[in-house]
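**Student:** Let's see this in three dimensions:
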Amino acid sequence: MESKEQAAARYGSKGKAGTYLEVLAVSTKLGLTSFGGPVAHIGYFHNEYIRRRKWMDERSYADLVALCQFLPGPASSQVGIGIGVIRGGLVGGLIAWLGFTLPSVVALVLFALLLQGMDLGNAGWIHGLKLVAVAIVAHAILGMGQKLAPDRSRATLAIAAASIALLWQSVFSQVGIIVAAGLFGLWMYRKAETPEVTDLNIPVKRGVALFCLVLFAALLAALPLLRQGAVGGWLPLFDSFYRSGSLVFGGGHVVLPLLEREVVPAGWVNKEDFLAGYGAAQAVPGPLFTFAAFLGTLAGGISGAVIATAAIFLPAFLLIIGTLPFWNAMRRNPKVQGALVGINAAVVGILLAALYDPLWTTTILSPADFAMAAVFFLMLVFWKLPPWVIVIAGALGGTLLTLI
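**Tutor:** Next up is the predicted model:
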């Protein structure tokens, strides 16, 4: 538990309420503008939380991203929750998640209720926002690469990780790359002088963290047994979405086959509506896991949306809160730091691979697309315009491309 002095240092002159409002404002802005999927979100977070507001240093952010890449669940959402916890405690983590997630939840519930027939996935302004995401991710990779893969050995490791991620695409590839990179870093940098790590004050007791990890495992084991005796009600829905959120490595797209196996055979959603909802989820900002809100609405109305959304994100909360206090201590260990050197370089490679596939391959479809993405990169990196200006330019530019 934080002392009064630690709490005063954390919240400063703004106090708790001011810090919570700040976290809510920033995370909501990200929730309204972060198009492009998990890798793009990490880029948006990097630009907003690290470059602009300096809530964490580059090394700490990279360590947090590495941890969330390793854990099952929505990595970008876990990064956001982790930053919220570090900034404002458990309440800060909840607020950061709400701000980032609620805009797309509301949009997808509305799609499910009113707008299922609209093909927004092919709208020009949506395509323009995806071009912005390419520029944002490229900017983030450039910055992280300069910090985390600045020499020959780490740059080689990053390129190797990117190549393996592109050539070996499975649910286990990301975890395998990170484990291998950690072992390589442990061997390669075991005698290297390790840089001093900033001590992050994480206001979560280890007892609370252990409780979260035990609760995660208990729910994963008990819910399938409990639902067998349930006739209707919310428990089967909660179990299906909780398990889907618990067993996913590699980001939001990987959860789709799990969700389809849960909701289509059960008769909650037909296959056509499932695919239509997936298209809508691609068209809105924020985490792809909010697709659960669309499915929950079709399965059980507004209450179904609340249950499905809470269930699919609950594992992410329990895992990040359960691991942060131990991770903060482990990352100061010289051996763990050596492993993290390798892991952080590999994370740069994984992000580079994701920049190409799926972001580049599904977005840069013509010379005009490339030219516009290059202009957005110029605006962001060299003109140093704020991201919201580039988002507006992207929406206008994408609409203009459809008229040419």
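**Student:** going forward, measure contacts between C-alpha atoms and count neighbours the same way
**Tutor:** OK.
**Student:** tell me the secondary structure for residue 269?
**Tutor:** Classification of residue 269 by DSSP: H, G, I helix; E, B strand; the rest coil places it in coil.
**Student:** likewise residue 117?
**Tutor:** Classified using three-state DSSP, residue 117 is coil.
**Student:** give me every residue that touches it.
**Tutor:** Not one residue lies near residue 117 by Cα atoms under 8 Å, 6 or more residues apart in numbering.
**Student:** how far away is it from residue 275?
**Tutor:** For residue 117, the distance to residue 275 equals 12 Å [Cα to Cα, to the nearest Å].
**Student:** before we move on, what about residue 83?
**Tutor:** 33 Å.
**Student:** again with residue 125
**Tutor:** 21 Å.
**Student:** and this one, so I can compare the two:
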Amino acid sequence: MEKKDADLQHEPRSKAQSLLEVLTVSAKLGLTSFGGPIAHLGYFHNEYIRRRRWMDERSYADLVALCQLLPGPASSQVGIGIGVIRAGLLGGLTAWLGFTLPSVVALVLFAFLLQGFDIGGAGWIHGLKIVAVAIVAQAILGMGQKLTPDRSRATIAILVASATLLWQTAFSQVLFIAASGMIGMVLYRRTAVPEASRLSVPVSRRTAVLCLAVFFGLLILLPLLRNMVAVDWIAVFDSFYRSGSLVFGGGHVVLPLLEREVVPTGWVGEADFLAGYGAAQAVPGPLFTFAGYLGAMMGGVSGAVLATAAIFLPAFLLIVGALPFWNSWRRSAKVQGALAGINAAVVGILLAALYDPLWTTAILAPADFALVSILFAMLVFWKLPPWVIVITGAMGGTLIALV
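**Tutor:** Purely as a prediction, here's the structure:
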């Protein structure tokens, strides 16, 4: 156990150094993490766990499972959680800024400069979709070997993957995760809990409870305040906060929620909304940064800042509210049994996402399959860094479009 703990980088030399380190690594991910929330987990695993060993495999899997249970952008919450564990609340905020800011800036520039251009069919964008297929396939391979090592968990993963493909609603994934957790609790309730490195979470339970109270308080009070006071920024904050609070099942689910908030009200036209959606597919980072584009269309830079802060605030409040209770949950045999089932379900959801929407939208011809095979080999066998894969995929997509 001591050797395992020694392998993990728990103790940076100073607070300032740790914050700078978090900012540097998260900004790198923010500039290179293409492919949506599922692919982001693969990028995070490669950078935070494989390369830097800021957390052990089991802890990362448990954090992913926790974030899958919470509403909001799971990949952003995983990044925030890692930042909090590494460098406290400021570390969580820094990790979020680094991961989010590059795509927000890019989408605001799209709003200002590229509103009338159709880039949805560009070859390099299609290449980035193929990159996402390779990244997710690598994540499934690695996580599947660790999280579904026996027949029971492999069966849970396959059943969840099948059910996810056959019943696609905003709440179906939450139901499958909850059901898998209960099954795991029953199957593994008598299994000895392996000793795990105790991660120091520099957030008190009092702070956690306060964050949860603020989350629910804003969710209830903002709509009431909006109806009482005719102030534009309150209405905008309420719309984006509620959209960020009610998303289950991945970042793409936020798009119809936002469409119902901004198009009927006349804040953003339908054509501009669809143009922004195309731009959001082309940039790295979380899909929730689409809010930055919408905010810029509505109110310039200040609108982008307001919309982005409002849609991500629920994610920050929820993950900070849950983390201080994490270590006690991990030491419970029943909770660990539930997490074993949940982790298997996460693999199943990843497997389903590999097919739909990633495979069905990216692998459309034999040339696409050839490119994704090459990218997968570069990742798994040649161990090349993700940025090389991203550049190769974009170039390959451009060549495919030309031939």
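**Student:** Can you pick out the residue with more neighbours from residue 83 and residue 275 of structure 1?
**Tutor:** Counted by other Cα atoms under 10 Å, residue 83 of structure 1 and residue 275 do not tie: residue 83 has more neighbours, with 24 against 14.
**Student:** Which residue in structure 2 aligns with that one?
**Tutor:** When structure 2 is aligned by TM-score structural alignment, the residue opposite residue 83 of structure 1 is residue 82.
**Student:** ok, now which ones touch its match?
**Tutor:** 92, 95.
**Student:** Buried ones in stretch 303-311 of structure 1, by neighbour count?
**Tutor:** 304, 305, 306, 307, 308, 309, 310, 311 (16 or more other Cα atoms under 10 Å).
**Student:** go on, stretch 229-243 of structure 2?
**Tutor:** 234, 235, 236, 237, 238, 239, 240, 241, 242, 243.
**Student:** which residues sit against it?
**Tutor:** With Cα under 8 Å, 6+ apart, stretch 229-243 of structure 2 has contacts from 219, 222-223, 225-226, 254, 257-258, 261, 291, 306-307, 310-314.
**Student:** 7 Å - rerun?
**Tutor:** 219, 222-223, 226, 254, 257-258, 261, 306-307, 310-311, 314 (Cα atoms under 7 Å, 6 or more residues apart in numbering).
**Student:** a markdown table please, covering the residues you listed and showing secondary structure.
**Tutor:** Shown next, in a markdown table, are the contacts of stretch 229-243 of structure 2 (three-state DSSP):
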| residue | secondary structure |
| --- | --- |
| 219 | helix |
| 222 | helix |
| 223 | helix |
| 226 | helix |
| 254 | helix |
| 257 | helix |
| 258 | helix |
| 261 | helix |
| 306 | helix |
| 307 | helix |
| 310 | helix |
| 311 | helix |
| 314 | helix |
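**Student:** which one of those is nearest residue 71 of structure 2?
**Tutor:** residue 314 (8.3 Å; Cα to Cα).
**Student:** Show the contacting residues for the closest one.
**Tutor:** With the criterion set at Cα under 7 Å, 6+ apart, residue 314 of structure 2 makes contact with 215, 241, 244, 245.
**Student:** Mind doing that once more with 8 Å?
**Tutor:** So residue 314 of structure 2 contacts 72, 215, 241, 244, 245 (Cα under 8 Å, 6+ apart).
**Student:** Could you do residue 369 of structure 2 as well?
**Tutor:** residue 363.
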